[in-house]
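> 3D, please:
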Amino acid sequence: MFTFNNIRYKDILEIEDLLIPVNKVTCIVGESGSGKTTLLRLLNKMISPDEGEIFFHDTPLTNIPAVDLRRRVVMLSQVPVIFPGTIEDNLQAGLSFSEKPLAEEQKLREALLLVHLNKDLAGEADKLSGGEKQRLCLARMMLMEPEVMLLDEPSGALDEDTEELIINSLVNFARDHNKTLIMVTHSKNVARQYAQQIIEVRSGKIIRQEEVAGNAGRN
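Predicted coordinates:
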């Protein structure tokens, strides 16, 4: 799906070659400051490399308009983006951006159930806690059903028990809908349990890339 050829970005990343497969769960691990988030941001043109080329389905990212790419490759950052208005407004916002029909109320409620967020659709989104906002953004992303979901520490604002519930829901959603899930995580436990491929970054370079047999989510 994504192929890196001789990528350099400032003094942060230097990647000669890298392949991220389609319809798999890939975890990017490494120490803080190693370049993990930078790698993720390259995948949907939030930033562009200084040298080299990145391909998406054999097409150079330079040939794909950023807005078109971001409708297919959606990123959720560590700090959740919450729009003014209700929980429903925030859930529908992703569909509006991706130019898809708005969802019926039942589908919105199902999305909230997937992320274990028991809230009224009419509630004000900015009144949610940090962890609740993160889960709302995850639900918005799943409603969009993009080809690729990019997650930067998706469980960073969650406690350990909630982390397992949410990550399991995300992985099963990706598996059931044939999506590609790529997430940066500090949690060795998350990578060990759910990754089908692990990419380890150290000082801006890939020091390990391996497939993990048997991981595809847990019911």
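> when you work out contacts or count neighbours from here on, use the C-alpha atoms and nothing else.
Fine.
> ok, Pro80 - how many residues close by?
Applying other CA atoms under 10 Å, we find 18 residues neighbouring Pro80.
> look up how far Leu39 lies from the residue lying closest to it once chain neighbours are set aside.
Nearest non-adjacent residue to Pro80, counting by CA to CA, 6 or more residues apart in numbering: Gln134, 5.4 Å away. Gln134 is 21 Å from Leu39, where distance means CA to CA, to the nearest Å.
> got it, and Thr162?
Using CA to CA, we find Thr162 at a distance of 27 Å from Leu39.
> neighbour count winner among the two?
A direct count of neighbours by other CA under 10 Å for Thr162 and Leu39 places Leu39 higher, at 22 against 15.
> could you also give me the structure for this second sequence? I'd like to compare it with the first:
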Amino acid sequence: MTTILQLEGLGKQLHPPDGPWLFRDFSASVAEPLIISILGKSGQGKSTLLRILGRLTAPDRGSMRLQGRDVSQWTPEAWRMTVSYVAQQPVMLPGSVEDNLRAAAFLHQRSFDLTQARQWMEQIGLDHLDWNSGAQQLSGGEKQRLALIRTLLLRPAVLLLDEVTSSLDSISKQATERLLVDLHAHSGTTILWVTHDWEEARTTSQQIWFMADGRLLEDADSRTFFDSPRTEEARAFLRSSHLLAESLEGIR
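Alright, predicted model coming up:
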């Protein structure tokens, strides 16, 4: 079976050519469809890694292969249709809610799946929206979910998610998580998901990429990572995450 995604020695400098490295020597492969959570403290380059994988930012070192073909063998457009990125801060295109939903189909000359769009909008609690209303007038959480559906309608093989549930209330967050887990289960979509919510990672992901000290320190299945992390850095990260979660629960 052809490897879905292969990364060899990826690196990004803060100020090339002589500046410090944000991360380097990042090597990993995705041999089968998985949901992979990318964890680590802020400042490790997790979002930058996603932007590199989406060909929105160029690496300063290393190579990428998608479905057995080097990145140089793909046009940027074909790559981005196959590996699609959803940003933490969603950008609404000018026009209405419907204009935004139809944008991907229009740009890539595909038919628009109205039935699927309505189903997904309902599933994540956006069925109340007037499709003729301006997308710019939506709340932050509504924009985030609309941007996600807009990208899902491309039906990418690999989905890159940058903290897409961080601005959502608990009900919307759970509905979005269910949609993504269902999508993976039924269509075999590979999902690379940057999150600071360790509980979200534990319940949705099969694999964990843990970044620390400018490197990929752990690449492990989720149960192994959360039950018996290999490195002290990962153990310290999980301890601090547990303490933070407990303190937030106490505030509530």
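> what would you report as the TM-score here?
Scored against TM-score structural alignment, normalised by the length of the first structure, the superposed chains reach a TM-score of 0.91; 212 aligned residues with a CA RMSD of 1.5 Å.
> one step back: which residue lines up with the residue nearest to Pro80 of the first structure in the second structure?
Matched by TM-score structural alignment, Gln134 of the first structure corresponds to Gln144 in the second structure.
> name the element that match belongs to?
Element membership for Gln144 of the second structure, per DSSP states H and E: helix 140-152.
> next secondary structure element downstream of that helix?
For helix 140-152 of the second structure, the following helix or strand on the C-terminal side (DSSP H and E) is strand 158-162.
> rewinding a little: count of residues packed around the residue nearest to Pro80 of the first structure?
Each residue near Gln134 of the first structure was counted by other CA under 10 Å, and the total is 25.
> can I assume it is in contact with Ser77?
No. The criterion here is CA atoms under 8 Å, and Gln134 of the first structure misses it with Ser77 at 9.2 Å.
> what touches both of those two?
Common contacts of Gln134 of the first structure and Ser77 (CA atoms under 8 Å, 6 or more residues apart in numbering): Pro154.
> what is the corresponding segment of the first structure for stretch 40-57 of the second structure?
Using TM-score structural alignment, stretch 40-57 of the second structure pairs with 30-47 in the first structure.
> mind listing what's buried in that stretch?
Using 16 or more other CA atoms under 10 Å as the test for burial, stretch 30-47 of the first structure gives Gly30, Ser34, Gly35, Lys36, Thr37, Thr38, Leu39, Leu40, Arg41, Leu43, Asn44, Lys45.
> out of those, which is nearest to Phe97 of the first structure?
Asn44 (15.0 Å; CA to CA).
> now name the helix or strand holding the closest one.
Counting by DSSP H and E, Asn44 of the first structure is part of no helix or strand.
> over to the one 10 residues further on?
Taking DSSP H and E as the criterion, the element that holds Ile54 of the first structure is strand 51-56.
> sort out for me which of the buried residues of stretch 30-47 of the first structure are in helices.
Lys36, Thr37, Thr38, Leu39, Leu40, Arg41 (DSSP state H).
> my guess is the fifth one contacts Glu153, does it?
No. Counting by CA under 8 Å, Leu40 of the first structure stays clear of Glu153, with 11.0 Å between them.
> where do the contact lists of these two overlap?
Val184.
> what lines up with Asn90 of the first structure in the second structure?
Using TM-score structural alignment, the equivalent of Asn90 of the first structure in the second structure is Asn100.
> now do Val184 of the first structure
Aligned by TM-score structural alignment, Val184 of the first structure pairs with Val194 of the second structure.
> residue boundaries of the strands in the first structure?
Counting by DSSP state E, one finds strands in the first structure at the ranges 2-9, 13-20, 25-30, 51-56, 59-60, 73-76, 148-152, 180-184, 197-202, 205-211.
> could these go into JSON lines alongside distance to Ala66 of the first structure?
Listed next are those as JSON lines, based on distance: least, CA to CA, whole Å:
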{"stretch": "strand 2-9", "distance to Ala66 of the first structure": "15"}
{"stretch": "strand 13-20", "distance to Ala66 of the first structure": "20"}
{"stretch": "strand 25-30", "distance to Ala66 of the first structure": "22"}
{"stretch": "strand 51-56", "distance to Ala66 of the first structure": "12"}
{"stretch": "strand 59-60", "distance to Ala66 of the first structure": "12"}
{"stretch": "strand 73-76", "distance to Ala66 of the first structure": "10"}
{"stretch": "strand 148-152", "distance to Ala66 of the first structure": "14"}
{"stretch": "strand 180-184", "distance to Ala66 of the first structure": "19"}
{"stretch": "strand 197-202", "distance to Ala66 of the first structure": "25"}
{"stretch": "strand 205-211", "distance to Ala66 of the first structure": "25"}
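> buried set for stretch 51-63 of the first structure?
Under 16+ other CA under 10 Å, the buried positions of stretch 51-63 of the first structure are Gly52, Glu53, Ile54, Phe55, Phe56, Leu61.
> quick one: contacts of that stretch?
Applying CA under 8 Å, 6+ apart, the external contacts of stretch 51-63 of the first structure come out as Met1, Phe2, Thr3, Phe4, Asn5, Asn6, Ile7, Arg8, Tyr9, Leu43, Lys45.
> can you put those residues in TSV and add distance to Pro65 of the first structure?
Below are the contacts of stretch 51-63 of the first structure laid out as TSV (distance: CA to CA, whole Å):
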residue	distance to Pro65 of the first structure
Met1	17
Phe2	16
Thr3	18
Phe4	18
Asn5	20
Asn6	22
Ile7	20
Arg8	21
Tyr9	20
Leu43	13
Lys45	9
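> buried ones from those residues, can you make that a ChimeraX selection?
In ChimeraX, selecting the buried portion of the contacts of stretch 51-63 of the first structure, with burial taken from 16+ other CA under 10 Å, looks like this:
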select :2,3,4,7,8,9,43,45
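> out of the contacts of stretch 51-63 of the first structure, which two sit at the greatest distance?
Among the contacts of stretch 51-63 of the first structure, Met1 and Tyr9 lie farthest apart (CA to CA), at 20.5 Å.
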